[in-house]
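> let me see the structure of the following:
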Amino acid sequence: MKTFHCTHCQSLVFFESFVCNRCRAVLGYVPGLREVGAFEGSDEQGWRMLPQASAQTYRRCANYAREHVCNWMVPVEDSNPLCESCRLTRVIPALAKPDNRLYWYRLEQAKRRLLYSLSALHLPTHFDGEGGDLTFKFLEDVSAVEPVMTGHDNGCIVVNVKEANDVERETTRAWAGEAYRTLLGHLRHESGHFYFQHLIAGTRRIQPFRKLFGDERMDYAAAQKHYYDAGPPSDHADRFISAYASMHPFEDWAETWAHYLHMVDTLDTANWSGLTLQPRAQADPGMTDRTPIGRSDFQSLLARWQPLTYAMNSLNRSLGLPDAYPFSLSPAAVDKLHFVHRVITAASKASS
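All right, here's what the predicted structure looks like:
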């Protein structure tokens, strides 16, 4: 993700910021410009971006103006009261319940980061045909007998609201033996199922996919039961990017897709921040390549990823925190990541 500055005073701000901490200007993200801008105006008269207060007038997304869970702006000529992100959410949690507003904010925040990455990679969120619109539902358990399962169903990403509860999510992560579990990770994973449906299934890519990931026509329910009964195979680290990826080719693809999004977004953030690594010992890994992520080949991305993750993990350990990147990439996992890179590159060129 790029580095953002307040367009009024040029102070550093975040993608999620509502107000500039320095000049106190109202901030809002404009997806058409991919920019966080400072604004002057009002909800009644409209908002214009500083410093020159451009001719384009915006209004705050309804979930910004009324609910304060969003910071995106909407051009006044757009009749939809919701921004490009919020209008994709079909169901939100009941706000009368304690903590649900916080959980909703966290879910929308993660979703906006996903959408930023998809936009940066020029991946469409709409395809012709059934299940062609990427949508979201944030649902709560109605009973312990039938809990909401986070997943993807024909274009709709469903997330159980309890995943936004840090204690619940960490408990599940520990129970499942997962090294990594985040809201953004969930959304990236489930988006992989959406893009499999439109970029792989029924296309010429299905045979190369099966050579790397396996035959997706194998019984999913049986594979799922076997995974939860017996656990992952003993050699899963040599063949898959995560233990869960070993369950079924669908999950192998989704886990690899999510991992690729982790990589490119983190590398893009490092690039925009001007981060380079120049270790004292020549034999130690360095990172001096500043090629924009969108113009980098896969080998360039991979060459930067290893030293960056080593530095990230070392910094976390210095703070007494778990590794930020608790993975090790096997040659088989790298081959699968390369396939995802080729699919995304081709899809990006087709939609540009």
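> drop to CA atoms for contacts and neighbour counts, all remaining ones
Fine.
> and the longest strand along the chain, what's buried?
For the chain, the longest strand by residue count, based on DSSP state E, is strand 35-42. For strand 35-42, a neighbour-count test (16 or more other CA atoms under 10 Å) marks 35-39 as buried.
> what does stretch 135-147 give?
Taking 16+ other CA under 10 Å as the criterion, stretch 135-147 shows 135-140 as buried.
> what do you get for stretch 168-184?
169-170, 183-184.
> what about Ala144, which SS state?
Using DSSP: H, G, I helix; E, B strand; the rest coil, the structure places Ala144 in coil.
> another for comparison:
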Amino acid sequence: MQLFQCQVCSQLLFFENTLCESCGSRLGYDALASQLEAVSQDGDLWRPAAGGEAQYRFCDNAQHNACNWLLPAESEDIFCIACRHNRTIPALGEADHLGQWQRLEMAKHRLFYQLIKLNLPLPTLADDPDHGLAFDFLADPPGVGAPRVLTGHDDGLITLNLAEADDAAREKLRTEMGEPYRTLLGHFRHEIGHFYWDVLVRDGHKLEQCRAVFGDDSQDYGQALQRHYQDGPPPGWQNDFISHYATSHPWEDFAETWAHYLHIVDTLETAKAFGVRIHPMNAVDLQADITLNPYGAGAVEGLIEAWLPLTFAVNSLNRSMGVGDLYPFILTPAVIHKMDFIHQLVQRTLPDDQPAA
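Presented below is the predicted three-dimensional model:
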């Protein structure tokens, strides 16, 4: 992610900040300008605190401290481009629900920051009632033995279990399922991958090319998952897949690879914003000056050449602190080939499938 700076006092800011901790200015994110703006109140509206003619309103979810995004004053919407995709939010009067929903929204807004920068389609249910992108944030029903809410995607609807916003519960699940990585942002990036498989692959005339890279998605999905949970990943899976869950079905392989592509692009943008340089002693092959625009055009190899030295460095720093690797995954040539498909798909450089002769 890019760095943000208060226009009033030059204090560095985090994307989620609602107030500048230095000068106290109110902050709002202008998604159209990709700018965290210091604003001052002007009646019922807000203006840039450093001067300017723009007028804004805050997203209606700002009243719950669940959003800090701005809308143009003339907009007919009450929700920002991220929040207008919410179909269901939890009952905020119940214990812990508000805080958990706020954490979900923080991760979701980081996701939308990327989707907007990648210029990906974001149809709402109003735009497309049958296949528009929507979110249900649901809590497990009370009572022993009641069915749990399953996180997943179904034809544009992404459901997230509110319990995932509980760090202890999420870590317990991560350990039980043998996952090296499980975060809210990771969930959002994975599930949105399923949505864009529908939009960019199935409906975008790229299905045969995708099958040539990820395998035949027409195999029974339910049976594939049952087999995966019963038998586990095949021997040597690390050579061809980014995670063991990616081995379960080509749809999951695509979504897992898509999520890792977003991990890489976002982290490289942050590293570039901080001017990160990797120049380890006596290791020329791990040197990197991270200056590329990860959202720009170019071959995926440029991303990988910057990513591998960066992850080696941050994993080493994490180990010095006695914590797990920041990026505990291996990018093999086969995985990079899959990531190249995602990269070309996002960059709109893949031709349409050739019609059958």
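> average offset between the next helix or strand after the longest strand of structure 1 and structure 2?
Note on strand 35-42 of structure 1: by DSSP states H and E, the next helix or strand toward the C-terminus is strand 46-49. Following the fit onto structure 2, the mean deviation recorded for strand 46-49 of structure 1 is 0.7 Å by mean CA distance after the TM-score superposition for structure 1.
> could you say what helices and strands strand 46-49 of structure 1 packs with?
strand 35-42, strand 58-60 (3 or more CA pairs under 8 Å, 6 or more residues apart in numbering; DSSP states H and E).
> what lines up with Ala94 of structure 1 in structure 2?
The alignment partner of Ala94 of structure 1 in structure 2, by TM-score structural alignment, is Ala91.
> residues in contact with that match?
By CA atoms under 8 Å, 6 or more residues apart in numbering, Ala91 of structure 2 lies in contact with 97-98.
> surely it is within a helix?
No - judged by three-state DSSP, Ala91 of structure 2 forms no part of a helix; its state is coil.
> can you tell me how far it is from Tyr261 of structure 2?
Distance, Ala91 of structure 2 to Tyr261 of structure 2, using CA to CA, to the nearest Å: 34 Å.
> try Leu3 of structure 2
20 Å.
> sorry, back to before: which one of the helices and strands packed on strand 46-49 of structure 1 lies closest to Arg290 of structure 1?
strand 35-42 (21.2 Å; CA to CA).
> what's that closest one in contact with?
4-8, 15, 20, 25-30, 47-51, 53.
> one more time with 6 Å, if that's ok
With contacts defined as CA atoms under 6 Å, 6 or more residues apart in numbering, strand 35-42 of structure 1 is touched by 6-8, 25-29, 47-50.
> and the biggest helix by length in structure 1, which stretch of structure 2?
The longest helix of structure 1 (DSSP state H) is helix 249-272. Taken onto structure 2 by TM-score structural alignment, helix 249-272 of structure 1 occupies residues 250-273 there.
> mean deviation, that stretch versus structure 1?
With mean CA distance after the TM-score superposition for structure 1, stretch 250-273 of structure 2 averages 0.5 Å from its match.
> how about the spatially most central residue of structure 1, secondary structure?
Nearest to the mean C-alpha position of structure 1, counting by CA atoms, centre = their mean, stands Leu114 at 3.3 Å. Three-state assignment for Leu114 of structure 1 (three-state DSSP): helix.
> can you pull the buried residues of stretch 104-112 of structure 2?
Result for stretch 104-112 of structure 2 [16+ other CA under 10 Å]: buried residues 104-112.
> ok, so of the residues you listed, who is nearest Gly145 of structure 2?
Nearest to Gly145 of structure 2 out of those is Leu104 (CA to CA; 25.4 Å).
> Leu199 of structure 1 is nearest to which of the helices and strands packed on strand 46-49 of structure 1?
With distances scored as CA to CA, the stretch of these nearest to Leu199 of structure 1 is strand 35-42 (28.6 Å).
> give me the distance from that closest one to the chain's centre.
Centroid separation for strand 35-42 of structure 1 versus its chain: 25 Å, with CA atoms, centre = their mean, to the nearest Å.
> equivalent analysis for stretch 340-352 of structure 1, please.
Averaging C-alpha positions (CA atoms, centre = their mean) puts stretch 340-352 of structure 1 17 Å from its chain's average.
> list the contacts of that stretch.
Residues outside stretch 340-352 of structure 1 that contact it (CA under 6 Å, 6+ apart) are 122-123.
> which residue of Leu3 and Tyr261 of structure 2 possesses the greater neighbour count?
It is Tyr261, of Leu3 of structure 2 and Tyr261, that has more neighbours when counted by other CA atoms under 10 Å, with 20 against 16.
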